[in-house]
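# how does the following fold in three dimensions:
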Amino acid sequence: MRSGSKNFLSALDFFLLFFSSEAIATICASTNKYARTRIVERPTHARSRGSWEEVTPSEMLQFIGLVIYVGIVKVPRLKLYWNMGSMYSGLLPPQIMPRSRFIALLTLLRVPDLDDASQLPRGKLRHVWWLLQHINQVSAKLFQPHRYLSLYERMVNSKGRSGSRQCVSDKATKRARYKLWVLTDPDTGYTVQVSARTGRRVQPGPHGLAFDLVCDLCAIYLDQGYKIFMYNFYPSARLFCHLLERRTVACGTTGKDRRGFPAELKDTLWGEKAGRGDIRWLRNRNILYLQWKDRRVVNMMSTMHTANQKVTAERKGSTWTQISVPKPLLIHDYNAGMLGVDKSEQMIECYSVLMRSVHWWKTLFFHCIDIAC
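Sure thing, here's the model as predicted:
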């Protein structure tokens, strides 16, 4: 953490750095305002909105605490947390607040809304943009990343309906999920910055979506000598040259069909004839393009390596014997740099507080709680 930080004794102390008293008070004010408007415009006798009492900061913290608790202690249905006459009796929620109050808060929860969508680079995110910006600002204020940074995409499960949602079939689960773009610290798995995508309706800049995302996520860390690792969606010759101009080097996987990839390395005949551990490379405009044959050909781009830097990798031979294969240092460093992705995903997914919600933006609200935890 940055110098000047206090000594923290519990997980709650760290959580309150993100959801501070000011942030909680702001969420309470927005929730109360939305509740009054909703009840006047849409009278209902439902328990969630029938008799509304304004939420206080302490009650909002209790609500968030129960949301976290529900993510840790799993039962088949939400109502069973308050079932006093079954095998689930003795759980914590009935001691904190009635079920009707919890559902009311869950239904009417609101964060500050930006009325003017033109102020947003991503108009659909106006319901949660304030919270995402708040999390990013606090993350940058409290933590100075080490020498390396990792860029990747994170998928958040959701049952909400929105054009921001995507169904990605090659991931672990074939369900609709929101795509977030995340910058992490590889050493700790700390989420440094996060950005959400709202679909194809938002037009990217002249250099493409990947270029815009990298520049947005890394803006406050440019010109400081950082080394950035990224997977194959991001790398391009234009991006790497731009980062070099900003005193930032980068490394990542790429595809042979990517614009700017050298034509000399696009033929497939070399990959069929090359042996395990063989490489070929080409340097153009301070960018190293390298291909390494392992089980298949791996394509890499880097502005922080040379082609003759190598390490030794252990592999299984055809007779299940251990063999040594020369491996470019570029590949070794990339694998080490992207370990932050695994650490970050592990910390997020172990006790996810994701809850079913019709409102798509609440999925991102719950994910912000995951980041703060």
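
# please count neighbours and contacts with C-alpha atoms only from this point.
Noted.

# got the contact list for the longest helix anywhere in the chain?
Longest helix in the chain, counting residues (DSSP state H): helix 21-41. The contact list for helix 21-41 (Cα atoms under 8 Å, 6 or more residues apart in numbering) reads 49-50, 52, 54-57, 60-61, 108-112.

# tell me the buried residues in that helix?
23-25, 27-32, 34-35, 39 (16 or more other Cα atoms under 10 Å).

# how far off centre is it?
Helix 21-41 sits 27 Å away from the centroid of its parent chain (Cα atoms, centre = their mean, to the nearest Å).

# Proceed likewise with the subsequent sequence, for comparison:
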Amino acid sequence: MPGLTPEEVFRILYALPEDGEDSDISTDSNDYSESQNTSLILRNSDNVIVSNEDNCFNLTIDTSEIGNMSPCQASVSDSTPETPAATFSSSEKMWNENISYFENRPLKLEESAENIANFSKSDKEIKYFESTFTEELLLHICNQTNLYARQERCIVKSGKKTTKVSSNWQDITVPELKAFLGMLILMGVHQFPQLGNYWSSDPILGVTAISSVMTKLRYKKIVENLHCNDNSTYVKKGKPGYDKLHKIRPVIRAISNKLCKVYKPSSVLAVDECMVAFKGRSTLKQYMPMKPVKRGYKVWCLADASTGFIINFDIYTGKRDTNDTSEFILGEEVVLTLTKAMDGSKRLIAFDNYFTTLRIMEELQSHGLYGIGTVHPNRKDLPYMLKKNSKLSRGEFEFAVRSCVAAVKWQVSKPVCILSNYHNPKHVTTILRRNKDGSRS
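This next block holds a predicted model:
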């Protein structure tokens, strides 16, 4: 660049506003808080060095290759010029130790669980069942069963496909459906190798409580036609709106909606997965070797942390459709879906590291909810502090804050990483560890 001194070249390429308030780049005093005396060095291909040692900037320019310099080559280092420069992402710079957001948080959540349905100790099991499995739902099942019994269906017999309707069908009623459901529950308790044994004339095998309710033929006819949804509204696989749980979706929706109305949860809830044991054939069956129940249906649950009462649930149907345009990953989507009815209630939602991300904490805060969960340190946008080997002693911790979220690393036998948008990271409490013999110390 003829006619320009090296100082003028540098001023053009690396011009900064004289007043910090005029800058478009926001800086944080805690980005490099390891030591106040640490020097900040900007390097450019070993030709330009700017250092803030002793709080004054010294400029050295090697003009031998000034024409090859590029403003995109600057990097940041906290060591000598010979050491490769350390890099900090824009996300990393947003983490600091400013806890002003947490100072106004309530120290204790006061909401307590409440039985809205007003159950008493003298109530029988049937009342609990009917509080969620309502007359409206039973009537819906009866109507759909009667509808299906009159619909033509495809039957494969001797390798040939034919269509037919159910023969000799008599409409099922709500009392008969209740009796049928009671028989199913009793059969699960009193199990036989063959269905016919329940109606056996042998006094050793026969179960009067079942055989006296309905005949075996009527029982089989109800099993043949029992339905919960209209087959004519079924959407085929591959088309928008396809639902693997179409046949039982009305039942799932009705029960999950009713659970919130019969029970008022406490201030702390938990989101987790549970398994319903099943070893038959189903595309919905999952295998989870680390669970007590290894094979079966996986169910996402929102439960009261103090009583274990399930407030909402949904059944996992497998990988999401490739056409799904949701901006949230599966774990985030599950938390937001299950807690939607709790928006604005200021309750605390707890979950494990499968669900925990920085984004879900920010989303819960925007929905009027608090969240806490263990987290994988390599999740996106988390501070480097969680990943580095800090060599903490047992019981020691360190933290970083970004907006409304605190990231804490607590040392036990190994580091435990936690995200929370409720707990003040500077508040310390003492807990008792559970020993191998079950005692606490």
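
# superposed, what's their TM-score?
The TM-score (TM-score structural alignment, normalised by the length of structure 1) is 0.74; 313 aligned residues with a Cα RMSD of 3.0 Å.

# nearest to residue 216 of structure 1, of the buried residues of helix 21-41 of structure 1?
Closest approach between the buried residues of helix 21-41 of structure 1 and residue 216 of structure 1, by Cα to Cα: residue 23, at 23.6 Å.

# please pull up the equivalent of the closest one in structure 2.
Superposed on structure 2 with TM-score structural alignment, residue 23 of structure 1 falls opposite residue 137.

# go on, residue 12 of structure 1?
Match for residue 12 of structure 1 (TM-score structural alignment): residue 126.

# and its match, that one's in a helix?
Yes. Secondary structure of residue 126 of structure 2 (DSSP: H, G, I helix; E, B strand; the rest coil): part of a helix.

# make sure residue 247 of structure 1 is indeed in a strand.
No. Counting by three-state DSSP, residue 247 of structure 1 is not found in a strand; it is coil.

# counterpart of it over in structure 2?
Checking TM-score structural alignment: residue 247 of structure 1 goes with residue 368.

# how close does the nearest residue to that match once chain neighbours are set aside sit to residue 285 of structure 2?
Nearest residue to residue 368 of structure 2, sequence neighbours excluded (Cα to Cα, 6 or more residues apart in numbering): residue 344, at 4.0 Å. Distance, residue 344 of structure 2 to residue 285 of structure 2, using Cα to Cα, to the nearest Å: 35 Å.

# out of those two, which sits in the busier spot?
residue 285 (20 against 14; other Cα atoms under 10 Å).

# that one reaches residue 295, doesn't it?
Yes. If you go by Cα atoms under 8 Å, residue 285 of structure 2 and residue 295 touch, sitting 6.8 Å apart.

# overlap of the contact sets of these two?
Common neighbours of residue 285 of structure 2 and residue 295 are listed as 278-279 (criterion: Cα under 8 Å, 6+ apart).

# what comes up buried for stretch 425-440 of structure 2?
residue 425.

# gap between the two ends of it?
So stretch 425-440 of structure 2: terminal residues 24 Å apart, Cα to Cα.

# please apply the same query to stretch 126-141 of structure 2.
First residue to last in stretch 126-141 of structure 2 (Cα to Cα) measures 18 Å.

# next one: stretch 134-152 of structure 1
The first-to-last residue distance of stretch 134-152 of structure 1 comes to 21 Å (Cα to Cα).

# which residue numbers in structure 2 go with it?
Against structure 2, stretch 134-152 of structure 1 falls on residues 254-272 (TM-score structural alignment).

# report the buried residues of that stretch.
In stretch 254-272 of structure 2, counting by 16+ other Cα under 10 Å, buried: 255-260, 262-272.

# check stretch 89-107 of structure 1 too.
For stretch 89-107 of structure 1, by 16+ other Cα under 10 Å, it's 93, 99-107.

# quick one on the thing from earlier: measure the match of residue 23 of structure 1 to residue 126 of structure 2 for me?
15 Å.

# try residue 366 of structure 2
Applying Cα to Cα to residue 366 of structure 2 and residue 126 of structure 2 gives a distance of 40 Å.
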